[in-house]
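K.L.:
Need a 3D model of the following:
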Amino acid sequence: MAATTIGTAIEWYDFFLYAAVAGLVFNKVMFGDLDPGLATIVSFLSVGLSFLFRPLGAVLAGHFSDVLGRRVVLMVTLLAMGGATTLIGLVPTYETIGIAAPLLLILFRIIQGISAGGEWGSAVLLAVEHAPVEKRGLFGAGPQAGAPAGLLLSSGMLALMSMIAPGDAFIEWGWRIPFLLSIGLMILGFWIRSGVDESPVFTEMAQIAEQKRANPLGELLRNYFPVVFVGALVFAGNGVVGYMIAGGYVQSWAVNDLGMDRGAVLWAVTGAAVTWLISGVLAGGISDRIGRRNTYLVGFLIQAVAAAALFPLVQNGLLWPAMLLLGVGLGVTYGQQAALYAELFPASVRGSGASITYALGSILGGAFAPTIAAAVVQATGSTVGVTAYLLVATFIGLLAAASLRDRTGIPLGPEHEAEQAERHFTLSR
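P.N.:
You can find the predicted model right below:
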């Protein structure tokens, strides 16, 4: 649990770091002489572009996770993510190398997207498949906590650099330091993960001769696509709201549109990451007691309140209450995600199922949420439309969660495939 949590936190530190800097720096130095509003939209498009490559990472990682094991995939994705992040810190500005600057950013962002698409599924399955039956939600909340932990690390590091290199110094060189530090985090994560045993469920599957000839992706798409789609909508309901801060939009809007201090905003987002992390771990543990489905229903109601209050609170100077409340809403709709996905799919396709469902949910929910928000505000001059967008996404996530039958505690081993393959929806017999 510790190894998957720490490794996932390092991966999300890399991923979220780019999103935050996109709205604070890249829109100023990497995309030429575009109008500031347009430059911000284009910069967030480069953030969203990586999500389109998550399915590729999910397909590759899901397949090899089901065939070669969860642990091997996690080692490869960590190296890819850390290497791309370090190289982003070395990319010259548009003024220095012209169009090559945004092209290099996009290339490295694509590598990050492929890595993120492959990381999550293997990490959560390694944690959940090692867990005692009655603690799957809690163990699965470990790698889930990696996302807010990564946001905490990235926002905290940028806030620190805004103090060390204030004003123009942050734009000129300060933003690069957190990217370059990624190489040390990558080495640490690789060392930690190299000592983790393979999932016991995969070890059982590897002893089955037929597993070597399996086509997990083909079986998943033939027999479980409705489950994949509905499961993706659950995560999308969380992702649209989460990527207001994880995707860097609120930071950019508060600093560039409202004129707030950059450091103050980054520290408030760091606070949101703390409440997201704590509430996510609690939600995972609570889901072991009241079920994944019930925890989601409560969580989406809390998230709806947080989404409705987000922009009005920030506009009235209540930045910290807005961020802390949002973190709670995100945590209670995220902490149990790992256990939910592990219990949705049979053992033989679980790696592909979890990875592809998560990647599809990321595209539907997080990919272009910051871009859409920036475009809505530029077109209307108001955040009302963005709030409506967040509430619709939350309601869709609520309906998707309500349609799934609660499968908390279902056996995960390959000898229970028949039980795992049936009764996914509340209306099914």
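K.L.:
okay, CA-based contacts and neighbour counts for the rest of this
P.N.:
Fine.
K.L.:
What sits closest to Glu134 if chain neighbours are left out?
P.N.:
Asp288 (6.2 Å; C-alpha to C-alpha, 6 or more residues apart in numbering).
K.L.:
just checking, that neighbour touches Lys135?
P.N.:
Yes - here Asp288 reaches Lys135: they are 6.2 Å apart, a contact under C-alpha atoms under 8 Å.
K.L.:
on that earlier part again, what is the burial count for the residue nearest to Glu134?
P.N.:
Neighbourhood size, Asp288 [other C-alpha atoms under 10 Å]: 20.
K.L.:
Next: the one 3 residues further on.
P.N.:
A total of 19 residues lie near Gly291 under the criterion other C-alpha under 10 Å.
K.L.:
swap in Leu324?
P.N.:
Leu324: 21 neighbours (other C-alpha under 10 Å).
K.L.:
Just list the residues touching the closest residue to Val349 other than its chain neighbours, thanks.
P.N.:
Nearest residue to Val349 in three dimensions, chain neighbours excluded: Pro216, at 4.9 Å (C-alpha to C-alpha, 6+ apart). When contacts are counted by C-alpha atoms under 8 Å, 6 or more residues apart in numbering, Pro216 touches His63, Asp66, Ser348, Val349, Ser352.
K.L.:
From Met323, how far off is the residue nearest to the first one when sequence neighbours are not counted?
P.N.:
Yep, that's His63 we're talking about. Take His63 and drop its neighbours on the chain: the residue closest to it by C-alpha to C-alpha, 6+ apart is Ser352, 5.7 Å away. From Ser352 across to Met323, the span is 34 Å (C-alpha to C-alpha, to the nearest Å).
K.L.:
And the two? Which one has more around it.
P.N.:
Between Ser352 and Met323, counting by other C-alpha under 10 Å, Ser352 is the more crowded of the two (30 against 27).
K.L.:
Quickly find the element holding the spatially most central residue of the chain.
P.N.:
Geometric centre of the chain, nearest residue: Ala147, 5.9 Å, by C-alpha atoms, centre = their mean. Taking DSSP states H and E as the definition, one finds Ala147 inside helix 136-164.
K.L.:
Would you do the same for the sequence below? I want to compare the two.
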Amino acid sequence: MTSSNAVSNPATQRRVAFATIIGTTIEWYDFFIYALGAGLVFTQLFFKPAGEDIGLLLSFATVGISFLFRPLGAFLAGHYGDKIGRRAMLVRTLILMGAATTLIGVLPTFAQIGIAAPILLLLLRILQGVSAGGEWGGAVLMVVEHAPADRRGRAGALPQVGVPLGFLLASGLMALMTGVVSPGQAFLEWGWRVPFLLSIVLIVVGYFVRRSVEESPVFTEIAERGQQTKAPVVVLFKRHWHLVILAALVFVGNNAVGYMTTGGFLQSYATGRLKIDTTAMLIASTVASAVWFVATLIAGRLADSIGRRNTHLIGFAVQALMAFPLFWLVNTATLPGLYAGLVLLSIGLGLTYGPLAAWYAEIFPASVRFSGVAIPYAIGSILGGAFAPTIAQALLQATGTTTAVSWYILIATLVGAAATLCLRDRRGIPLGPDHEAEQASGATIFAPNVAHRELAAKP
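P.N.:
This is a model prediction of the structure:
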């Protein structure tokens, strides 16, 4: 039987890390390619009868509505991930996301089948939301539960970098399609479909990579003992509801700001209002994604050295400082201003995203950890990112300026920072099932820090 303090050997850790990055990148590529499509083409192809302004709001609303179904994916994946394993759920969510994305690539437009087109588009986006809701928790636990205690921050940053990598891949491919392969009208006619159709190739690769890795050692031990919780979601909300709320609010501070770019609002604003070339905007988004990627990796290392909580607070400070300068720079309608705004914002996003995986995993007990990680992430994505592009667009249309959007970014950031201050850093806490009592206590500043007292007492 495995020891609750055991970790995988380095070769296994490397395989798990590689599989996690590949799978998460593919999953979020699919999710973000839709958001870019919403900002660039779906208004004309699926919502044109509503008019440009209303059509753009409706297009962004389909991005947000899918978030409402992410908790369903999190509940399902959390329930079965705590019962049948992390790896099995990762494979299922990957297939679901890929199938929905590929079908969007062959979907007829409003001009071809009328009102059925936006309805089908929304249904496929909902399937993407269900998949995304279950994906993240499994990916996080696979790497964090395989990692040694002093490297969990770095390990946990690996599924996180799949998000900027997915956006980098999506924005880079869209830039290639608009600028080289299918410029102008050709992009509207057929070019936009290619990035969606490519998903089927990526899913095949991701499937075989994920099937090749071993199950998490923590879940393996739970399964060997027959200690799976019968109703993990019920137990989670009965005993740890306060942690669910605080963890979700931490993510609000990152997600609302992140979806200014990944949700398509800034791309639509820059190409529509400011008349910046679409390909140039997409290239700038790609560069910003690369910065976000690097900042996320750095944040993982910082999380292991100065703590998850401190790294988050530094990141939220950067986001708050950039809330107004972001649009001051972008509104210059120049490429240097656009690059500077996106790059500086991406640094804050990376610092508030990199430590999240390890911190979430250390907050919740082993028996309900999949549910505990997945559900706050899904709730935080609804409260933060779901309708961030729609809200930003509505504020822009109502006020005529981006000042209100900056206030929105600042308020979301302060919410995340406040929740961060309410949680304790849990570096070094054992993750195995032998330590449920330690894991279930002292995660907030409002409760006795029993776990760390016991850790400090150990030789």
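K.L.:
May I see the buried residues of the helix holding Ala147 of structure 1?
P.N.:
136-162 (16 or more other C-alpha atoms under 10 Å).
K.L.:
And the residue nearest to Val349 of structure 1, what's its match in structure 2?
P.N.:
Superposed on structure 2 with TM-score structural alignment, Pro216 of structure 1 falls opposite Pro232.
K.L.:
residues in contact with Leu249 of structure 2?
P.N.:
Gly380, Leu383, Val415, Gly416, Ala419.
K.L.:
Taking those residues together, which two end up most distant?
P.N.:
Spanning the widest gap among the contacts of Leu249 of structure 2 are Leu383 and Ala419, at 13.6 Å by C-alpha to C-alpha.
K.L.:
which ones are touching the residue nearest to His63 of structure 1?
P.N.:
Ala58, Val59, Ala61, Gly62, His63, Ser65, Asp66, Gly121, Pro216, Leu217, Leu220.
K.L.:
So what does it match up with in structure 2?
P.N.:
Going residue by residue (TM-score structural alignment), Ser352 of structure 1 aligns to Ser371.
K.L.:
these two touch, right, the residue nearest to the centre of structure 1 and Thr8?
P.N.:
Yes - counting by C-alpha under 8 Å, Ala147 of structure 1 touches Thr8, with 7.1 Å between them.
K.L.:
Spell out the residue ranges of the helices in the stretch 51-200 of structure 2.
P.N.:
In the stretch 51-200 of structure 2, the helices defined using DSSP state H, counting those that start in this stretch lie at 52-65, 70-81, 86-105, 110-113, 116-144, 152-176, 185-186, 193-197, 199-211.
K.L.:
and Ile411 of structure 2, which of these is closest to it?
P.N.:
helix 52-65 (19.1 Å).
K.L.:
Show me what that closest one packs onto, helices and strands only.
P.N.:
helix 10-40, helix 42-46, helix 116-144, helix 388-399 (3 or more C-alpha pairs under 8 Å, 6 or more residues apart in numbering; DSSP states H and E).
K.L.:
Try it again at 10 Å.
P.N.:
Contacts defined by 3 or more C-alpha pairs under 10 Å, 6 or more residues apart in numbering; DSSP states H and E place helix 52-65 of structure 2 against helix 10-40, helix 42-46, helix 116-144, helix 265-272, helix 388-399.
K.L.:
And those helices: which comes nearest Gly428 of structure 2?
P.N.:
Closest among the helices and strands packed on helix 52-65 of structure 2, using C-alpha to C-alpha: helix 116-144, at 11.8 Å.
K.L.:
now the closest one: how far from the chain's centre is it?
P.N.:
Offset of helix 116-144 of structure 2 from its chain centre (C-alpha atoms, centre = their mean, to the nearest Å): 11 Å.
K.L.:
At which residues are the helices of the stretch 201-350 of structure 2 located?
P.N.:
Going by DSSP H, counting those that start in this stretch, the stretch 201-350 of structure 2 shows helices at 217-225, 232-258, 265-272, 278-305, 308-322, 325-330, 335-353.
K.L.:
Please render those helices as CSV that adds distance to Ile203 of structure 2 to the earlier fields.
P.N.:
CSV is the format used below for these (distance: least, C-alpha to C-alpha, whole Å):
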stretch, distance to Ile203 of structure 2
helix 217-225, 25
helix 232-258, 25
helix 265-272, 27
helix 278-305, 22
helix 308-322, 32
helix 325-330, 35
helix 335-353, 25
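K.L.:
what about those helices, which gets the closest to Gly432 of structure 2?
P.N.:
helix 217-225 (5.4 Å).
K.L.:
what's the angle between the closest one and helix 86-105?
P.N.:
Helix 217-225 of structure 2 and helix 86-105 are oriented at 120 degrees to each other (axes from the mean of the first three to the mean of the last three C-alpha atoms, to 10 degrees).
K.L.:
Tell me which other helices or strands helix 217-225 of structure 2 touches.
P.N.:
helix 86-105, helix 116-144.
K.L.:
Please identify the buried residues of the last one?
P.N.:
By neighbour count on 16+ other C-alpha under 10 Å, the buried set for helix 116-144 of structure 2 is 117-118, 120-144.
K.L.:
got the angle between it and helix 217-225?
P.N.:
Computed by the same axes, to 10 degrees, the angle between helix 116-144 of structure 2 and helix 217-225 is 80 degrees.
K.L.:
Same check on the shortest one?
P.N.:
Using the same axes, to 10 degrees, the inter-axis angle of helix 86-105 of structure 2 relative to helix 217-225 is 120 degrees.
K.L.:
what about helix 86-105 of structure 2, how far off from structure 1?
P.N.:
Average distance, helix 86-105 of structure 2 versus aligned residues of structure 1 after superposition (mean C-alpha distance after the TM-score superposition for structure 1): 0.3 Å.
K.L.:
likewise stretch 155-173 of structure 2?
P.N.:
Mean for stretch 155-173 of structure 2 is 0.3 Å (mean C-alpha distance after the TM-score superposition for structure 1).
K.L.:
Off-centre distance for that stretch?
P.N.:
9 Å.
K.L.:
residues in structure 1 matched by that stretch, start to end?
P.N.:
Under the criterion TM-score structural alignment, stretch 155-173 of structure 2 matches residues 139-157.
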